[in-house]
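Peer 1: Following is a predicted model, sequence given first.
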Amino acid sequence: MGEMSRSGRQGVPAPAAPARAMSDPGATGRFGTYGGRYVPESLIPACHEIEAAFREAWSDPEFRGRLDTLLTVYAGRPTPLTPAWRLSHELGITLFLKREDLTHTGSHKINNVIGQALLAHRMGKERLLAETGAGQHGVATATAAALLGLKATVFMGERDIERQELNVLRMNVLGAEVVPVTTGSRTLKDACNEAMRHWVSSVDNSYYCIGSVMGPHPYPWMVREFQRVIGEEARAQCAAELPVGVPDYVVACVGGGSNAAGTFAGFVDTTARLIGVEAEGGAAATFGRAGVLHGFRSLVLQDEDGQVTEAHSVAAGLDYPGIGPEHAHLRDGGRARYETVNDEEVVQALLCLARTEGILAALESSHAVAWVIRAAKSGEIAPGSTVMLTLSGRGDKDIASIKELL
């Protein structure tokens, strides 16, 4: 199921968006050659059920209205677009931060989870299943379950439990069951494996709430649509702030890639250059080959025999050997570019943002900050350019890791 894989400038306007970019992928769930539905036969009906329920709900004004209300009065939307005044001056650019760290629970994950939890409740499901790496998706799932009166079971790698102790405690306080995963690398990939296995045995009363733009169709598309609110808000905010309305660069960190997908969806039809920033040790868009992982076909880190290899990142949320299928399609079409940064750059970027702007970003988000700092200092981002960066989460959860890294 999850472990088998199949190989297979500045001043220049961004290339035209490939056909069907950031739109409905249709019944096959394909973004070019990527996506699809690679799951055991027993899960095919569940995927069809979720797709039908989502299509119905997404066209229902009552569902959309309830989602919008909760995103406003509960999650805290819209999030502000904050000028990074001091860092902008230091880098010679104009940098704006889309502040997903200011949402309830502290990251963009709440946007998607409220949407999926409402869908699960509408479908009559009693329990949410989830995987989590950094713990933010797990916290958001536990939060939404408590809000709607659902049970929650969160699978989390044993290694991630050790480095994200605060988020584990938050999930427990919120009433979720956190299941340690002791197989493989004991990180996000293995948590996904266990969550999918458990879903097979409990599909009648459980809903698998996937945290990123990954998994079998309709998840990559559905999660992107729930996260689209980031890009749509940022587009309107940039239009109000910038003389030309559109930034030169739109930047976001990428693991599976949900915050980036939601951000890019707001700018894919503009001249903005879309930059996804991966962890050097988990850079599937950069070093991966076509393969199947966790129910979808995309770019996956593999060895010479086509077996999935382990990813590494200082950020637990980016410790994943694949990338969302739509990101692979955007890369192949040239509409988005994917860059890498290393752990040392990430830690220095986190400290830089904290000490120039008073903002403690998550280690995941700090990957995007690290690339902007490097690109601006090297001249890759020309002086005077405008950059909109999605700050996907806050760094409170990473304090223990940061202490060890300093």
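Peer 2: Sure thing, it's come through.
Peer 1: C-alpha from now on. contacts and neighbour counts both.
Peer 2: Fine.
Peer 1: what about Leu406, neighbour count?
Peer 2: 8 (other C-alpha atoms under 10 Å).
Peer 1: Kindly report the same for Ser59.
Peer 2: The burial count for Ser59: 10, using other C-alpha under 10 Å.
Peer 1: and what of the one 10 residues further on?
Peer 2: Counted by other C-alpha under 10 Å, the residues lying close to Thr69 total 14.
Peer 1: Other residues contacting the one helix or strand it maps to?
Peer 2: In this structure, Thr69 sits in helix 61-73 according to DSSP states H and E. Outside helix 61-73, the residues that touch it by C-alpha atoms under 8 Å, 6 or more residues apart in numbering are 57-58, 77-78, 111, 114-115, 118.
Peer 1: Surely Ala53 is in contact with Met123?
Peer 2: Yes: counting by C-alpha atoms under 8 Å, Ala53 touches Met123, with 7.1 Å between them.
Peer 1: which ones are touching the nearest residue to Leu318 once chain neighbours are set aside?
Peer 2: Distances taken as C-alpha to C-alpha, 6 or more residues apart in numbering place Gly255 nearest to Leu318, at 4.3 Å, with adjacent residues excluded. Applying C-alpha under 8 Å, 6+ apart to Gly255 gives the contacts 278-279, 282, 317-320, 322-323.
Peer 1: Alongside the first one, take a look at this:
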Amino acid sequence: MTHRPKSSTAEPRTLAEAAALVSTPDLDVSPDGTFGEFGGAHLPPHLQGPMAEVAQAYADARNDPEFYAEYRRLLRDVVGRPSPVTEARRLSAELGGAQILLKREDLNHTGSHKINHCIGEALLAKRMGKRSLIAETGAGQHGVALATAAAMTGLDCEIHMGAIDIAKQHPNVVRMRLLGAKVVSVDREGRSLKEAVDSAFDVYAQRPQDYLFAIGSVVGPHPFPTIVRDFQTVVGRESRAQLLERFGALPAAVVACVGGGSNAMGAFTAYLDDADVRLIGVEPGGRSAARGEHAMTMTHGTAGTLHGMATLVIQDDDGAAAPVHSIASGLDYPGVGPQHAHFQSIGRVEYVAEDDDAVLDAFQRLTRLEGIVPALESAHAVAHAMRLAPTLPADARILVNLSGRGDKDVDYVAERLGLEGVADETVR
């Protein structure tokens, strides 16, 4: 791999030009939407036409300067980009070793990285003349971001969410409804993210002329892994420029959580050519390595087809997607984005896991030492950075993509820790 030039180029005029700034042979997608042996569009015949329509509309939009100008305007004026990089000085000092830096996607409007691609998907839907957005959500961050984007652009919005996740993420359910979205509780089988995708896709399949299926990660049939990736590359482009400007050097490692993998893809792509930058994706180790107790797709998954893509899938003995678990609702998915599967196959990205206990510890320590409450999803990446930092020299830097804030998780964490409704002291 070769280093791309350190000097900045002219501001890109189109999304295609912006994506090209972080493009490498391993990033580029083939015409059929495959990344090596993974990806593609594995669809029933009646959906092949609608998906080809989306692919063509996106190909046109990503080369349209007016489309990209409006997208950038909304990122600046609504989302609040660029998001800052924060030095976690107290946490780093306590751990010893490398310095931990946080890319603050939690400070975005709606509280996570999801708004980056949701605004793009809403603009694409408007361009295509669609009346409504439909999608799944796990932790609710994608649902809130999409409902926000729909409200901004005058579109209807329908969000499908597993019944388990609705119970865990009540604040986000309320936010979606306040924003005008229809929230559908999915109470079948595992009642979590995989079933929410299934349910939303079933509705979309009946009326593809009305909806754009605004998939919430770098998963699904072509062109969605490319669409979501392209809109998320802003994260890596910003962080790379920010670190070079502030420190004159790149990080030793970039760490991000991986469920479907959108925030990690956004964080990693700008560093793919930098051979001395480790890229580390952190999966949910859950409660144990037993089937149904984790969501470690990279470790335990095998080649299969899920939600219209060829990828790695955690499968049961009959070859169906198996139940999975994560303390973080947004990571309990039995598959992974096909480009992540490809990156593992070529050895460019390391994939590791952190269990629920380590995640809870990271959640508490970042909150108490830095005053930053991370999403449980993001706390997976923090947990691994905490494990990695003491093994590296003090002049090294670890960049964590803090993909979301933990407001949505506070009640659930309080219940897990026995803090719910309890004061430290009572005065009478």
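Peer 2: Structure received. Worth saying up front: this structure is predicted, and the values here are computed from it rather than measured.
Peer 1: which helices and strands does the helix or strand following the helix holding Thr69 of structure 1 pack with?
Peer 2: The helix or strand immediately downstream of helix 61-73 of structure 1 is strand 81-83, counting by DSSP H and E. Here strand 81-83 of structure 1 touches strand 94-99, going by 3 or more C-alpha pairs under 8 Å, 6 or more residues apart in numbering; DSSP states H and E.
Peer 1: Can you state the residues of structure 2 onto which the strand it packs on aligns?
Peer 2: Taken onto structure 2 by TM-score structural alignment, strand 94-99 of structure 1 occupies residues 99-104 there.
Peer 1: Quick one: average offset of that stretch versus structure 1, please.
Peer 2: For stretch 99-104 of structure 2, the mean distance to aligned residues of structure 1 following superposition is 0.7 Å (mean C-alpha distance after the TM-score superposition for structure 1).
Peer 1: For that stretch, which outside residues touch it?
Peer 2: Applying C-alpha under 8 Å, 6+ apart, the contact partners of stretch 99-104 of structure 2 are 83-89, 91-93, 239, 385, 389, 394-404.
Peer 1: Narrow these to those that are buried.
Peer 2: 83-85, 87-88, 91-92, 239, 385, 389, 396-404 (16 or more other C-alpha atoms under 10 Å).
Peer 1: Tell me if I am right that Leu274 of structure 1 is in a strand.
Peer 2: Yes: Leu274 of structure 1: assigned to a strand according to DSSP: H, G, I helix; E, B strand; the rest coil.
Peer 1: Distance-wise, check it relative to His137 of structure 1.
Peer 2: As judged by C-alpha to C-alpha, to the nearest Å, Leu274 of structure 1 and His137 of structure 1 stand 24 Å apart.
Peer 1: before we move on, what about Val292 of structure 1?
Peer 2: Taken as C-alpha to C-alpha, the span from Val292 of structure 1 to His137 of structure 1 is 23 Å.
Peer 1: How about Ala285 of structure 1?
Peer 2: Distance, Ala285 of structure 1 to His137 of structure 1, by C-alpha to C-alpha: 22 Å.
Peer 1: Give me the more crowded residue out of the two.
Peer 2: Just comparing Ala285 of structure 1 and His137: by other C-alpha under 10 Å the higher neighbour count belongs to Ala285, 31 against 28.
Peer 1: and that one, which of the three is it?
Peer 2: Ala285 of structure 1 falls in the helix class when you classify it by three-state DSSP.
Peer 1: what's the helix or strand for the equivalent of Trp371 of structure 1 over in structure 2?
Peer 2: When structure 2 is aligned by TM-score structural alignment, Trp371 of structure 1 is paired with His384. Assigned by DSSP H and E, His384 of structure 2 belongs to helix 376-388.
Peer 1: what about the longest helix in structure 2?
Peer 2: As assigned by DSSP state H, the longest helix anywhere in structure 2 is helix 224-247.
Peer 1: okay, and it goes to which residues in structure 1?
Peer 2: Using TM-score structural alignment, helix 224-247 of structure 2 lines up with residues 219-242 of structure 1.
Peer 1: Could you do stretch 157-173 of structure 2 as well?
Peer 2: Stretch 157-173 of structure 2 covers residues 152-168 of structure 1 once aligned (TM-score structural alignment).
Peer 1: Quick one: residues in contact with stretch 296-305 of structure 2.
Peer 2: 42, 283-285, 310-315, 334-336, 341, 344, 351, 353.
Peer 1: What of stretch 109-123 of structure 2?
Peer 2: 67, 71, 74-75, 78-80, 105-106, 108, 133, 141-142, 144-146, 148-150, 153, 155, 214, 216, 227-228, 231-232, 263, 403-405.
Peer 1: And the buried ones among the residues you listed, selectable in PyMOL?
Peer 2: Remark: buried members of the contacts of stretch 109-123 of structure 2, expressed as a PyMOL selection using 16+ other C-alpha under 10 Å:
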select buried, resi 67+71+74+75+79+105+106+108+133+141+142+144+145+146+148+149+150+155+214+216+227+228+231+232+263+403+404+405
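Peer 1: The helix holding Thr69 of structure 1 vs structure 2, average offset?
Peer 2: Following superposition, helix 61-73 of structure 1 is found to deviate from structure 2 by 0.3 Å on average (mean C-alpha distance after the TM-score superposition for structure 1).
Peer 1: Identify the residue range in structure 2 corresponding to that helix.
Peer 2: Going by TM-score structural alignment: helix 61-73 of structure 1 matches residues 65-77.
Peer 1: How far away from the center of its chain is that stretch?
Peer 2: Relative to its chain's centre, stretch 65-77 of structure 2 lies at 21 Å (C-alpha atoms, centre = their mean, to the nearest Å).
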